[in-house]
Structure formats: C-alpha cells, structure tokens
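>>> Predicted model and sequence follow; I will ask about them next.
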Amino acid sequence: MSVPATVVASVSDVLEPVFQHSATAAAIVLLTLCVRLALHPLARAAVRGERTRAELAPRMGELQRKYRGDPERLRREMQQLYTKEGASPAAGCAPMLLQLPVFFMVYHLFTTDDGLLGHTLLGAPLGGRWTDALAHGGLLGGHGLVYLALFALTGAVATWTCLRNRRNAARTPAASGQPPMMRFLPLLSFGTLVTVAVVPLAAALYVVTSTTWTAVERAALGAGLPPRPEAGQPPRRGARSTR
C-alpha cells in the first residue's frame, strides 16, 4: 500500500467508530480540510497581493499609456512597480497550484488502489462515477442521491461565489473598463459541477470540500473588495492593506 493510501486508511480507522462504512469518505474530507488549513497563510498572502494590485491599477494604467509604444520598457517599468510595492502578479495562483498535486494524488489513489476502491459513502463506491450511479438505481436511486447532494452543495457554493464576485467587481473603480470576457469569469465557478460529475466520488469529495472552504475563506478575508482606508483618513496613493 502506498504512503497516501496508508494515511487515508489510518485516519479512516480512527473515524470508523463514528462514521462506520463511510469512514474513508470522512477521512478524505478531514484530510482535505487539513490541507487547506495548511495553505491558509498562502491564501492570506494572495488576498493581500490582490488588494495591492487593485491599488496599483491606476498607476499601471498610466504606465501602459506612457509606454504603449515600447513593450520592453513597459514590462520593465511594471516589474519595477510590482517589486517596489511588494506585489506579485502570480501571488493569487499559489494556493491553487499547490492543491493540484493533492487532487491528482486523490484521483490516482481512488482509480488504482484496489484496497480502497471498495469503500463507500452511504453505499456509493468511492471509486465510482456519476454515470455508474445512474446505472445503479437511476437519478433518484441510493447512489444517485449521494451525487445529487454533492451537486446541490456545489451549485449553491458556485452561485454564491458568482454573485459575490460580480458584486465585488461592480465596486471596483476599474470595473467599467474591463474587457467583456472578464465579465464572464465569475461563471467559471460552475465548472466545478462538471468536475464532480466526471471524476471518481473520492476526488469529487475533495473538490467539493476544497471549493466550499475557498468560498468561506475568501469571504472571511474580504477577497475581491477594494481596500478600505483607516478610520478618519482618506485613501493614500500606493497604500497597502495589512489585513
């Protein structure tokens, strides 16, 4: 048994008295929460980076207008501005990129490890997919209801995330100048529904848990909102949020 499988099995054994046959599914959820908690400092840094970039947007626009005929000079000036303000264009990608190995580990584990494929969540095999559930009892069968619950939670989180992102974008001064394609980005949150439908149930549990955590975390950190000045003071050009 591989090391990841051993970890999942060990946690499952601890949870078995409470969750019984669904202990392995509970272990996946618990381990996912542990991974996201470990990545929380990166999420906080990403939000700070987003706010810094929002504050720098007017100055970036000035540089683009000033050096639009000199792409190389524009690139250098923008890099200098980012360096001076301690911002990074890729800061918001770090948590997502670090989660990918974990997701693929879960995907590989529950498509190749015979010792875990037989475990279930309320009767639905963790190694199975939605199409398997539809073939075993239909949409409202025992297995199908497990997926309907996941779809309902995923859809609720995606809808809330989409609406929140649109509200936040509307509060951003530069929102009116965004390219039309950028206005459709909030709809990408619904892509999680497709993922849940096509991956094994074990991987779907990871995706749903991680997506829900992301929505709650970003709301708690105030991600996407323009930085607010300190009480009694006007906003300062180039000031960075310390939250």
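Okay, I see it. The structure displayed is predicted, hence computed values, not measured ones. Residues are numbered from 1 along each chain as shown.
>>> going forward, measure contacts between C-alpha atoms and count neighbours the same way
Noted.
>>> so what does the helix or strand where Leu81 lies touch, helix or strand wise?
Element membership for Leu81 (DSSP states H and E) is helix 71-85. In terms of contacts (3 or more Cα pairs under 8 Å, 6 or more residues apart in numbering; DSSP states H and E), helix 71-85 is packed against helix 40-66.
>>> buried stuff in the helix it packs on?
42-56, 59-60, 63-64 (16 or more other Cα atoms under 10 Å).
>>> So in this protein, which helix runs the longest?
helix 142-171 (DSSP state H).
>>> Now it: buried residues?
In helix 142-171, counting by 16+ other Cα under 10 Å, buried: 142-147, 150-151, 153-155, 157-159, 161-162, 164-166, 168-169.
>>> go on, stretch 12-26?
12, 15, 19, 21-26.
>>> now stretch 70-89
74, 77-78, 81-82, 87-88.
>>> What separation do you get for Gly177 and Arg183?
10 Å (Cα to Cα, to the nearest Å).
>>> Can you classify the residue sitting furthest away from the middle of the chain as helix, strand or coil?
For the chain, the largest distance from the centre (Cα atoms, centre = their mean) belongs to Gly69, which lies 37.2 Å off. Under DSSP: H, G, I helix; E, B strand; the rest coil, the three-state class of Gly69 is coil.
>>> which residues touch it?
Applying Cα atoms under 8 Å, 6 or more residues apart in numbering to Gly69 gives no contacts.
>>> Second structure follows, compare the two:
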Amino acid sequence: MDPFLFPPLTLLLDLATRAMIALTAALDPLVGSTAAAVAVVAVTLIVRLLLVPVGVSQARAEQTRARLAPRLRVLRERWRNDPERLQRETMQLYRDENVSPAAGCLPLLAQAPVVGLLYAVFLHPTVGGQANALLAHDLLGVPLGRSLVAALTSGTAEATILVVFGSLVAVIVFAVELTRRWLRPPVDPAAPAWTTTITGALPFSTAVVALFVPLAAALYLAVTTVWTLVQRVLLRRRYPLPRA
C-alpha cells in the first residue's frame, strides 16, 4: 500500500512536487532544458545540507562504538553463557560512559520522513490525480520518469539512455568503493565472516536500485552517494576512530 494515498501525505507530496516544478521554472532561463535535472540536484544538496547534524550524530556514535568495542568483546567473552548478566553488564557499561546504545539511530530515523518525501516526488508518475509534470522533463533527451530497466524491457533503450544511466551508476559504484576503502569500519573478530561480506556488499545495492527507478530518483541517489562520501571523510577527520 502506498502511504502517500493517506490524505495528509498526499497533500505533502503535492506541495513538494509543486515546489520542485516551480524551482524548475525558475531555473529554466538559466540552464534551459536541463532545469528539472538541475532542480533535482539542487534540492538534493539542500536536503543533505540540512541533514548534516544527523551525519555528525552518526559520526559521534560510530566513534563511541569503536571506542567501546574492545570492552564489549570482553563482556561477551566473559558472560557468553549468561545472557541476562551480559545484558546487565552491557547496559551498565553504557551508563558508566554516559552514552546510549541507540546513539545515532534516532537522528537517522528522524531524517526518514524528509528523505522519503523527496524520494516519493521522483517515484510517483501521478500526483494529486494528475501526471507528475516534473517527470515529463528530461536530461540529455532521457525523460526523468524513465527507468533503465523499463527501457530495456520495452525495447526502447537507446544509446543515450544507456550512457546517462551508465554514468550515474558508475558514479555511485565509484563513490561506494571509495567509501569502502577509506572508511572501512573496524572488524569485530567475534562476528561471523558472512556479516563482514554482507556489510561490504550492501552499499553497492544503491547502484542496483538506480537501474530500476526513474532517472530523477537515480540522479538523487548519485548525488546523495557522493555527498555522503565527502561528508563522512570530513567527519572522520573530526571524529577519528581509535587505533586498533
């Protein structure tokens, strides 16, 4: 069920879409036919800028988890046969350090409505009972409402579509790979090997998603991925992880 069928969310989606269309119209004299794509990039950057405090909170939480990880491993080893005692000792450790085990999670959840609304604008072909005018615009001749998979399955995948989507996917993969190399999280020796494999591969799923969603959403994903890389690199310098 589409949550944006709920009247209050329908209204929010309609307002957000109208705002995007108005921004596109304002940019048209400056950038011409790429106005809608530029509007998508601009709004994505504005939203990511507003969510910088969330990134700071996550960086602090990552630093805290890394700092406490050795002591948590000791507790797990000592009380592995007594789950209740392990739980008490773990919570006591967090209390002693004056931190919450959920640190970084609540801000992440708080950003979900904002990101979800923006993403919904790019995914809905109709808004308020009418065609989503934003998706009727194009980037280099590729409609913002067209997805690569839809083009392939319908036999309408022209060279331009392949180049545009291929470029965005390449940007996403490149940014994710740099993130993996530069910001590799500490590995918990006690964790199963498969968890490390999944953790390393999961970020690349963004590139797969970009193949299935409309071009506007794929553009949003590419910009977000690059922003996240730059932001995390800067915050890692501000909140470095303890050396092993």
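Right, received. Where do you want to start? Everything numeric in this text was worked out from a predicted model, so none of it was measured.
>>> TM-score for this pair?
TM-score of the superposed chains, computed with TM-score structural alignment, normalised by the length of the first structure, equals 0.80; 222 aligned residues with a Cα RMSD of 2.6 Å.
>>> For the aligned residue in the second structure for Val18 of the first structure, give me its contacts.
Using TM-score structural alignment, the partner of Val18 of the first structure in the second structure is Leu30. By Cα under 8 Å, 6+ apart, no residues touch Leu30 of the second structure.
>>> again, but for the one 5 residues further on
Contacts for Ala35 of the second structure (Cα under 8 Å, 6+ apart) come out as 24-25, 27-28.
>>> coming back round to it: I'd like to know which of the buried residues of stretch 12-26 of the first structure is nearest to Phe103 of the first structure.
Lowest distance from Phe103 of the first structure to these (Cα to Cα) belongs to Ala25, with 14.6 Å.
>>> what helix or strand does that closest one sit in?
Going by DSSP H and E, Ala25 of the first structure is in helix 23-38.
>>> relative orientation of that helix and helix 40-66 in degrees?
50 degrees (axes from the mean of the first three to the mean of the last three Cα atoms, to 10 degrees).
>>> how much does helix 23-38 of the first structure stray from the second structure?
Mean deviation of helix 23-38 of the first structure relative to the second structure after superposition (mean Cα distance after the TM-score superposition for the first structure): 1.2 Å.
>>> chain center to that helix, what's the gap?
15 Å (Cα atoms, centre = their mean, to the nearest Å).
>>> List the buried residues for it?
23-33, 36.
>>> for stretch 107-123 of the first structure, same thing?
Using 16+ other Cα under 10 Å, the residues of stretch 107-123 of the first structure that count as buried are 107, 109-111, 116-117, 119-122.
>>> possible to save those residues as CSV with distance to Ala202 of the first structure and secondary structure?
Formatted as CSV, those follow (distance: Cα to Cα, whole Å; DSSP: H, G, I helix; E, B strand; the rest coil):
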residue, distance to Ala202 of the first structure, secondary structure
Tyr107, 7, helix
Leu109, 9, helix
Phe110, 6, helix
Thr111, 9, helix
Leu116, 10, helix
Leu117, 9, helix
His119, 10, coil
Thr120, 9, strand
Leu121, 9, strand
Leu122, 13, coil
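>>> and the equivalent of Ala204 of the first structure over in the second structure, what helix or strand is that in?
Taking TM-score structural alignment, Ala204 of the first structure has Ala218 as its aligned residue in the second structure. Assigned by DSSP H and E, Ala218 of the second structure belongs to helix 215-238.
>>> Of all the residues in that helix, which ones are buried?
Buried, per 16+ other Cα under 10 Å, within helix 215-238 of the second structure: 215-229, 231-233, 235-236.
>>> got a list of what the closest residue to Thr34 of the second structure other than its chain neighbours touches?
Excluding its sequence neighbours, the residue lying closest to Thr34 of the second structure (Cα to Cα, 6 or more residues apart in numbering) is Leu139, at 5.8 Å. Under the criterion of Cα under 8 Å, 6+ apart, the neighbours of Leu139 of the second structure are 33-34, 36-37.
>>> can you redo these as TSV with distance to Ile198 of the second structure?
Shown next, in TSV, are the contacts of Leu139 of the second structure (distance: Cα to Cα, whole Å):
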residue	distance to Ile198 of the second structure
Ser33	41
Thr34	38
Ala36	36
Ala37	33
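>>> and of those residues, the nearest to Met20 of the second structure?
Of the contacts of Leu139 of the second structure, the one sitting nearest to Met20 of the second structure (Cα to Cα) turns out to be Ala36, at 8.0 Å.
>>> residue contacts, the closest one?
Per Cα under 8 Å, 6+ apart, neighbours of Ala36 of the second structure: 20-21, 23-24, 27, 134, 137-139.
>>> what about 6 Å?
Thr24 (Cα atoms under 6 Å, 6 or more residues apart in numbering).
>>> how much space between it and Thr160 of the second structure?
Distance from Ala36 of the second structure to Thr160 of the second structure, by Cα to Cα: 18 Å.
>>> rewinding a little: now the angle from the helix holding Ala25 of the first structure to helix 201-221?
Using the same axes, to 10 degrees: helix 23-38 of the first structure against helix 201-221 is 30 degrees.
>>> on that earlier part again, ok, so of the buried residues of stretch 107-123 of the first structure, who is nearest Pro227 of the first structure?
Tyr107 (38.3 Å).
>>> Nearest residue to the closest one in space, please, no chain neighbours.
That would be Ala203: by Cα to Cα, 6+ apart, it lies 5.3 Å from Tyr107 of the first structure.
>>> That neighbour against Met105, yeah?
No - Ala203 of the first structure is beyond contact range of Met105, at 9.0 Å (criterion: Cα atoms under 6 Å).
>>> residues in contact with Leu201 of the first structure?
Leu201 of the first structure neighbours (Cα under 6 Å, 6+ apart): 126-129.
>>> Now distance to Gly191 of the first structure and neighbour count too, for those, in CSV please.
Putting the contacts of Leu201 of the first structure into CSV (distance: Cα to Cα, whole Å; neighbours: other Cα atoms under 10 Å) gives the following:
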residue, distance to Gly191 of the first structure, neighbour count
Leu126, 21, 24
Gly127, 21, 23
Gly128, 20, 20
Arg129, 17, 22
